[in-house]
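Undergrad: okay, here's the prediction I keep looking at, along with the sequence it came from:
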Amino acid sequence: MNDNFEDRDEVLNSVRRFERMVASNETVFFDLADFENIIDHYTTNTQYEKALQACEAAIAQYPFSTELLIDRSQVLAMKGEYTAAAQQIEDVAHLDPTNPDVAVTRGIIATQRGEFEKAVAFFLDAAAHSPDRDDIYFNLGLAYQSWQKYKSAAKYYKMSLRLNAENEVAVNELLYCLEVSGRLEQNIDFFKRFTDDDPYSAPAWYNLGQAYYRLEKYDDAVAAFEYAILIDAKFYDAHAFLASTYVSQEKYEEAIKEFHLSYDEKHPTAEAFCNIGECYEKLGDWNQSRRNYQRAIDIDATLDEAWFGIGVILNAQERWFEAIHFFRKAVTLYEESLEYWLALAAAEYQVGNVVSSLECYERAAQVAPDNKDVWLNWSIILYEQGNYDGAIDLMRNAVEVQPNEAELYYRLCAYLLAAGRYREAYYYLENALTLDFSKHRLLFEYFPELESQRALTRLIEQYRK
């Protein structure tokens, strides 16, 4: 495994050299293998623009390399430029018709296009000619997974891992497919077999740990990650996963120690400090929490979780004006987070920015229209402002979006009663009682004075089973 880290460092050094070359606009000579590693690094991290840039630079230095032309075709496919990708691979096919990578690339293009049946046929053809290539089985797994045929996907990911147990992406995809199809528990032996075959393989223990982690068997996961670390003390991902397992067990002090071991001292990561910040937050140590979130931001100013984390701490200290600044920053960086919009809406309301708060709830409803709390929290502000009609219209909208959510009907009924619109109120109350009778207590929680209304009590009694 230590070789692995040396290899990884070498690749990162090549990537840095390449990026310096691009920045200075000079031509620097690279080995063909270095270029392959650079392209692979970018595609693994879904940085397709940079991967294509590396392909062009490589082809300029090695114009007759079929491998590079194939790489270029695959990167174009991943970028969604299917016509250019297909044209490129057909050119290669003319030059080298027996190259199995021609079929692989055609398969990748078909997968990206959503033509899964075609893709599978191409990959099976490639596998027939090169049965010992793990990447072909991995691509078969991806094609079936994209096709939502998780059982078949798992079968080919397993075949891929039997040939190369250290493909982390294949492990993650396999775990996902087994989890989605509810077959992870019965497949735990697949992961155990690797540790039985090679008890000194750190990746094998790490992969077993991940399987246990997903099954929420945290004690088993801890033991597996500890074995991986025992074999390779610098297995940073194993430290990170061990830390996450401790977080799931609410052992935050232990988690903090492991997160500190989850990065190379020369290259600290923003994620590690953000996670440490969250652990201190759970321990109620606001100063340490904020300090670590800030360190995460210093390393990567685009890490929305760290900005949000500081907002949460300030919010807990009732420092709402300050919290707003951090929540706004988080939501600017990641606009699709319901949690961020709800936190910002609540903080804006705390300081009396009613209009801003309502705007935030509106955005939250766009992000997650099927979340009942968005509608309930949004409507209560309108109601408290005396805008009964606004609150009623909003809840009418909510019950249209979520027609099976009883709580929304009870709240709508309460607002209609408050506005003196009894007939409409009783109509929605009947809906609510039919959907979930037990929640009728919510009505009196919102408005205790309603308990004295005889007509209301009589109506509710009719629905008591």
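TA: That came through fine. Numbering: from 1, shown residues only.
Undergrad: from now on I want contacts and neighbour counts done on CA atoms only, so please keep to that.
TA: Will do.
Undergrad: what distance do you get for the closest residue in space to Pro100 that isn't next to it in sequence to Arg328?
TA: Nearest residue to Pro100, sequence neighbours excluded (Cα to Cα, 6 or more residues apart in numbering): Ala126, at 5.3 Å. Distance of Ala126 to Arg328, computed by Cα to Cα, to the nearest Å: 50 Å.
Undergrad: can you check Glu90 too?
TA: Taking Cα to Cα, one finds Glu90 at 49 Å from Arg328.
Undergrad: swap in Glu179?
TA: Glu179 sits 35 Å away from Arg328, taking Cα to Cα as the criterion.
Undergrad: which one of these two is surrounded by more residues?
TA: A count of neighbours by other Cα atoms under 10 Å puts Arg328 above the other of Glu179 and Arg328, at 21 against 16.
Undergrad: one more to weigh against that first structure:
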Amino acid sequence: DYEGALRAFDYATLIDDSFLGAFLEKAKSLEKLKRYEEAIECYNTTMELDDPTSFALLRVGKCYERLGNAEKALKFYLKTVHEDPLLDKAWIAITDFYIRRKNHQKALYYVNKAISIDNENKLYWKRYAVINKALDFHEEAEEGYRKAVEFGDYQLDTWLFWTDTLQFLGENDAAINTLLQAAEYYTEEYQIEYRLAGLYFMTGETDKAIFHLSDGMRQNFKNHSILKEQFPIIWDEPALQEAITRFKKKK
């Protein structure tokens, strides 16, 4: 109940106008209630009462961005990384600021700066991959997804984008190995099974392809069109079409 919390913090700041903690919590409540201009005022008060903190600077930047004031938002994001270069949320805020505006060259510049400070941060490497993919730098994108997983990003989309990038680069065996690794985390995931089926058809391993195709159809038949989208070159393979027809008859 942010309204209730706000009333409590209003009272606390009324009886003590130097109560730093109350102003900070009041600012958070106002931000949650989307009263961004008032939130900025409270965050600014905390910075007048004490030295500016990276948290307050970042939140002011976020509020300005939600108000549509991109110039001030960026100014506060940059102040945040100056205040605390190790705060990954600040580097992410700057990088995402430019990604949202499709200024991928600027986004790449800042994510590279972030990586130079902390080269084992999975959030930085994931964005490095996404940005390079948008710029059609596929080898760099592959490195980014690989590093993101290496440093602990096991989200499904990371595995899938990594695999799709490997496939684009013609690294089908590496893509298969990556998907088999992903399958250890996602044991019943049709998107993995269909991709494995497609890749095994590509490498001429039909028995393995049919095995994974059958698993994919069992888990989610409706989305078997993934194969056509991802692997148009093998879509008309007789063995593939026969397997789909057999499955339809069983249903």
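TA: That came through, no problem. Because the structure is predicted, anything quoted here is derived from the model rather than measured.
Undergrad: what's the TM-score here?
TA: Comparison of the two superposed chains (TM-score structural alignment, normalised by the length of structure 2) gives a TM-score of 0.81, and 247 aligned residues with a Cα RMSD of 3.1 Å.
Undergrad: one step back: mind checking the SS state of the residue nearest to Pro100 of structure 1?
TA: Using DSSP: H, G, I helix; E, B strand; the rest coil, the structure places Ala126 of structure 1 in helix.
Undergrad: okay, and the equivalent of Ile210 of structure 2 over in structure 1 sits in which element?
TA: The alignment partner of Ile210 of structure 2 in structure 1, by TM-score structural alignment, is Tyr426. In this structure, Tyr426 of structure 1 sits in helix 422-435 according to DSSP states H and E.
Undergrad: what helices and strands are in contact with the next helix or strand after that helix?
TA: For helix 422-435 of structure 1, the following helix or strand on the C-terminal side (DSSP H and E) is helix 441-446. Counting contacts by 3 or more Cα pairs under 8 Å, 6 or more residues apart in numbering; DSSP states H and E, helix 441-446 of structure 1 packs against helix 406-418.
Undergrad: list the buried residues for the helix it packs on?
TA: Ala406, Glu407, Leu408, Tyr409, Tyr410, Arg411, Leu412, Cys413, Ala414, Tyr415, Leu416, Leu417 (16 or more other Cα atoms under 10 Å).
Undergrad: can you list these in TSV and add distance to Ser146 of structure 1?
TA: Below are the buried residues of helix 406-418 of structure 1 laid out as TSV (distance: Cα to Cα, whole Å):
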residue	distance to Ser146 of structure 1
Ala406	36
Glu407	37
Leu408	36
Tyr409	39
Tyr410	41
Arg411	41
Leu412	42
Cys413	45
Ala414	46
Tyr415	46
Leu416	48
Leu417	50
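Undergrad: which members of those are the farthest-apart pair?
TA: Checking the buried residues of helix 406-418 of structure 1 against each other with Cα to Cα, the farthest-apart pair comes out as Ala406 and Leu417, at 16.7 Å.
Undergrad: wait, Val81 of structure 2 sits on Trp91?
TA: Yes. Here Val81 of structure 2 reaches Trp91: they are 6.7 Å apart, a contact under Cα atoms under 8 Å.
Undergrad: more neighbours: which of the two?
TA: Legend: neighbour count by other Cα under 10 Å for Val81 of structure 2 and Trp91, higher for Trp91 (26 against 21).
Undergrad: doesn't Asn172 make contact with Leu199 of structure 2?
TA: Yes. Here Leu199 of structure 2 reaches Asn172: they are 6.4 Å apart, a contact under Cα under 8 Å.
Undergrad: tally up the residues packed near Ile324 of structure 1, please.
TA: Ile324 of structure 1 has 23 neighbours, counted by other Cα under 10 Å.
Undergrad: ok, Ser452 of structure 1 next?
TA: 10.
Undergrad: now Ala93 of structure 2. Nearest residue, chain neighbours left out?
TA: Nearest non-adjacent residue to Ala93 of structure 2, counting by Cα to Cα, 6+ apart: Tyr77, 6.8 Å away.
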